[in-house]
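Colleague: sequence-free structure coming up:
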């Protein structure tokens, strides 16, 4: 495997924590999403890079049994941060609470503390989304509050993830959620930019609603093409939509510093979606993760004063 190295870093950013996610190695729930590396390869890379915590990745990537999940992660020196779960939240004939309860059971038993929710369209992938009616908006908002309450009762933080190709994607979607629901947000710097939201402005506007963070840096030209429907999300990721932290247009250093200044105490998850054409391209993914981690540790050591 190609050589890669990240210098020693700390696990804390002013009370927050650094973690990784399997999607940075191309592991994704979308059918046909490139070559899927094994858990052993991904987790060993995380360990070798000094990562100490991870999100669980898509269903089936890691064991469903909480005890087995804990043991597998522990073997690589990792702990469970939480899990990403796409759910249909806007339909009256679809009750998401069963799936959420199962997820909360798993997180509670395995030590994870964040349920990262995406408002799924019900379609495959993240390339298209319909518009919501007023009644569907009411259902979605009510479900968000129900899930937030269920999670809080179990000692888990629920965070809604604005995400390209989901029902909560654009700035107007996020503003409506902030007005109609009390759920916290997952600040995903990449998806926010793609949807037309400035992540730094969002942190400064409502820091109390940010309960989880996914750090991505973005090729702005490709993001613009996704926003205006000149490229699908999947095509843009294949072309290199996400770039190592500090080399794109997401203002990562400013965002992290603004969160720290607002006393944010949640996770900072390095989560750079990528599509791998083959097993060998896993080496490139690991190199890019290493570069992003080194940048992030530099931000920790030398925060921007604003």
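Modeller: Received it, and whenever you're ready, just let me know what you need. On a predicted model such as this, the values are computed, not experimentally measured, just so you know. Numbers count the residues shown, from 1 in each chain.

Colleague: every contact and neighbour count from this point should use C-alpha atoms.
Modeller: Fine.

Colleague: run through the residues that contact the residue lying closest to residue 288 once chain neighbours are set aside.
Modeller: Spatial nearest neighbour of residue 288, chain neighbours left out: residue 244 (5.7 Å); criterion: Cα to Cα, 6 or more residues apart in numbering. Neighbouring residues of residue 244 by Cα atoms under 8 Å, 6 or more residues apart in numbering: 216-217, 288-289, 291-292.

Colleague: residue 161 against residue 184, yeah?
Modeller: No: checked against Cα atoms under 8 Å, the pair residue 161 and residue 184 is beyond contact range at 9.1 Å.

Colleague: which elements pack onto whichever strand or helix holds residue 108?
Modeller: Here residue 108 sits within helix 97-110, counting by DSSP states H and E. With contacts defined as 3 or more Cα pairs under 8 Å, 6 or more residues apart in numbering; DSSP states H and E, helix 97-110 has these neighbours: helix 66-75, strand 79-87, strand 114-119, helix 134-153.

Colleague: ok, structure two:
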């Protein structure tokens, strides 16, 4: 049995929210492209894109469900409470996923809504939570963890640029205050001033999910100089195709193997709809899969 399997995600194709405008490609087209490139799984994407609990398994057409984003405002008790219904709805869809070995069961990815005043700075010096705010933040993360576990799923918290848990120091604090597993995202950590290879080793006992993405700090620096937001950073290519940014991809793969990681590795190349052609996105994700295959995954 393979202990690490590789998935991709709708965000790599510019699909991370549903609106009145149609997505750049249908879910069937995306599933076909991802399966054709040799991926074994896919992330859920925005709720409803890959179907409902009634038709999810059929629409995955042989792929496994690797995980899915659940966004909550942990920094605001009232808004956090309002978001729990959406978390529960996401968990209902997870329950309809195709059967998978225990280590490949889908992981709810607990994301934090952004801090309006926060965006990453090279070196990881962006302002975050005040010391007195951490206890409440952590307690709400723990509440989300409990709801996921009650539904039969082990979640993983996703540190993220432009949020309250962005820098390596933020991640350390969250791990101290909760028992949540971590979704280690190599691109977000790299652009927040961290070293993904070191993080994979230092936090190996708490890492339950891995997003592999590359990052370009020169594009980040220009974006910061221009005063644009995280969304525009994605549109400018801040998260590069694997091997075209600054990520030590061979080092990441070695660290996964040497620390005994088991579970999903999800390749992501966050982009905006319309910035790249569908054909280019499909080509990129096939090439990204081949990069990991060449390194033994």
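Modeller: Received it, and whenever you're ready, just let me know what you need. Since this is a predicted model, take the numbers as computed values, not measurements.

Colleague: report the TM-score for the pair.
Modeller: Once superposed, chain against chain, the TM-score is 0.85 (TM-score structural alignment, normalised by the length of structure 2); 285 aligned residues with a Cα RMSD of 3.0 Å.

Colleague: can you say which of the helices and strands packed on helix 97-110 of structure 1 is packed in most?
Modeller: Highest mean neighbour count of these: strand 114-119, a mean of 24 (counted as mean count of other Cα atoms under 10 Å).

Colleague: now check structure 2 for the residue matching residue 132 of structure 1.
Modeller: Mapped onto structure 2 by TM-score structural alignment, residue 132 of structure 1 lines up with residue 129.

Colleague: residue 252 of structure 1 now?
Modeller: In structure 2, residue 252 of structure 1 lands on residue 249 (TM-score structural alignment).

Colleague: show me what contacts that match?
Modeller: Remark: with contacts taken as Cα under 8 Å, 6+ apart, residue 249 of structure 2 is in contact with 242-243.

Colleague: please, where are all the helices along the stretch 151-297 of structure 2?
Modeller: 168-177, 186-191, 196-202, 217-226, 230-235, 249-258, 278-294 (DSSP state H, counting those that start in this stretch).

Colleague: of the contacts of residue 244 of structure 1 - the most surrounded one?
Modeller: residue 216 (29 neighbours; other Cα atoms under 10 Å).

Colleague: ok, now which ones touch it?
Modeller: By Cα under 8 Å, 6+ apart, residue 216 of structure 1 lies in contact with 188-190, 242-245, 250, 252, 270-272.

Colleague: just want the most central residue of structure 1.
Modeller: Nearest to the mean C-alpha position of structure 1, counting by Cα atoms, centre = their mean, stands residue 214 at 4.4 Å.

Colleague: mean offset of the helix holding residue 108 of structure 1 relative to structure 2 (after superposition)
Modeller: Once the two models are superposed, helix 97-110 of structure 1 sits on average 2.5 Å from its counterpart in structure 2 (mean Cα distance after the TM-score superposition for structure 1).

Colleague: between that helix and strand 114-119, how big is the angle?
Modeller: Interaxial angle, helix 97-110 of structure 1 versus strand 114-119 (axes from the mean of the first three to the mean of the last three Cα atoms, to 10 degrees): 160 degrees.

Colleague: how far does helix 97-110 of structure 1 sit from the chain's center?
Modeller: Relative to its parent chain, helix 97-110 of structure 1 has a centroid offset of 18 Å by Cα atoms, centre = their mean, to the nearest Å.

Colleague: now do that helix against helix 134-153, angle only.
Modeller: Going by the same axes, to 10 degrees, helix 97-110 of structure 1 makes 20 degrees with helix 134-153.

Colleague: counterpart of stretch 187-204 of structure 2 in structure 1, which residues?
Modeller: Aligned by TM-score structural alignment, stretch 187-204 of structure 2 falls on residues 190-207 of structure 1.

Colleague: what does the matching stretch rub up against?
Modeller: With contact meaning Cα under 8 Å, 6+ apart, stretch 190-207 of structure 1 is reached by 162-164, 169-171, 187-189, 210, 215-218, 223-224, 226-227, 242, 250-251, 254-255, 258-259, 262, 264.

Colleague: coming back round to it: okay if I get the contacts of residue 244 of structure 1 as TSV plus distance to residue 75 of structure 1?
Modeller: Shown next, in TSV, are the contacts of residue 244 of structure 1 (distance: Cα to Cα, whole Å):
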residue	distance to residue 75 of structure 1
216	27
217	30
288	24
289	21
291	25
292	24
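
Colleague: nearest to residue 53 of structure 1 among those residues?
Modeller: Each of those was scored against residue 53 of structure 1 by Cα to Cα, and residue 289 proved nearest at 14.0 Å.

Colleague: ok, of the contacts of residue 244 of structure 1, which one's closest to residue 102 of structure 1?
Modeller: For residue 102 of structure 1, the nearest member of these is residue 216. The distance, counting by Cα to Cα, is 28.5 Å.

Colleague: once you drop chain neighbours, what's closest to the counterpart of that closest one in structure 2?
Modeller: In structure 2, the residue matched to residue 216 of structure 1 (TM-score structural alignment) is residue 213. What sits nearest to residue 213 of structure 2 in space, not counting adjacent residues and going by Cα to Cα, 6+ apart, is residue 187, at 4.7 Å.

Colleague: near the one you found, how many other residues are there?
Modeller: Here the number of neighbours of residue 187 of structure 2 (other Cα under 10 Å) works out to 29.

Colleague: with residue 196 of structure 1 instead?
Modeller: Using other Cα under 10 Å, residue 196 of structure 1 has 15 neighbouring residues.

Colleague: give me the buried positions along stretch 226-242 of structure 2.
Modeller: Residues of stretch 226-242 of structure 2 classed as buried: 230, 233-242 (neighbour count, 16 or more other Cα atoms under 10 Å).

Colleague: and if you look at stretch 159-174 of structure 1?
Modeller: 159-171, 174.

Colleague: the residue nearest to the centre of structure 1: what's it in contact with?
Modeller: 186-189, 268-271.

Colleague: could I get the residues you listed in a markdown table, plus columns for neighbour count and distance to residue 37 of structure 1?
Modeller: Shown next, in a markdown table, are the contacts of residue 214 of structure 1 (neighbours: other Cα atoms under 10 Å; distance: Cα to Cα, whole Å):
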| residue | neighbour count | distance to residue 37 of structure 1 |
| --- | --- | --- |
| 186 | 25 | 26 |
| 187 | 26 | 27 |
| 188 | 23 | 24 |
| 189 | 26 | 25 |
| 268 | 23 | 23 |
| 269 | 21 | 20 |
| 270 | 27 | 18 |
| 271 | 26 | 16 |
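
Colleague: looking at those residues, spot the one nearest residue 30 of structure 1.
Modeller: Nearest member of the contacts of residue 214 of structure 1 to residue 30 of structure 1, counting by Cα to Cα, is residue 271, at 15.8 Å.

Colleague: from residue 244 of structure 1, how far out is that closest one?
Modeller: 10 Å (Cα to Cα, to the nearest Å).

Colleague: and the contacts of the helix holding residue 108 of structure 1?
Modeller: Contacts of helix 97-110 of structure 1 (Cα under 8 Å, 6+ apart): 64-67, 69-70, 80, 82-83, 113-115, 147, 150-151, 154-156.

Colleague: okay then, goodbye and thanks.
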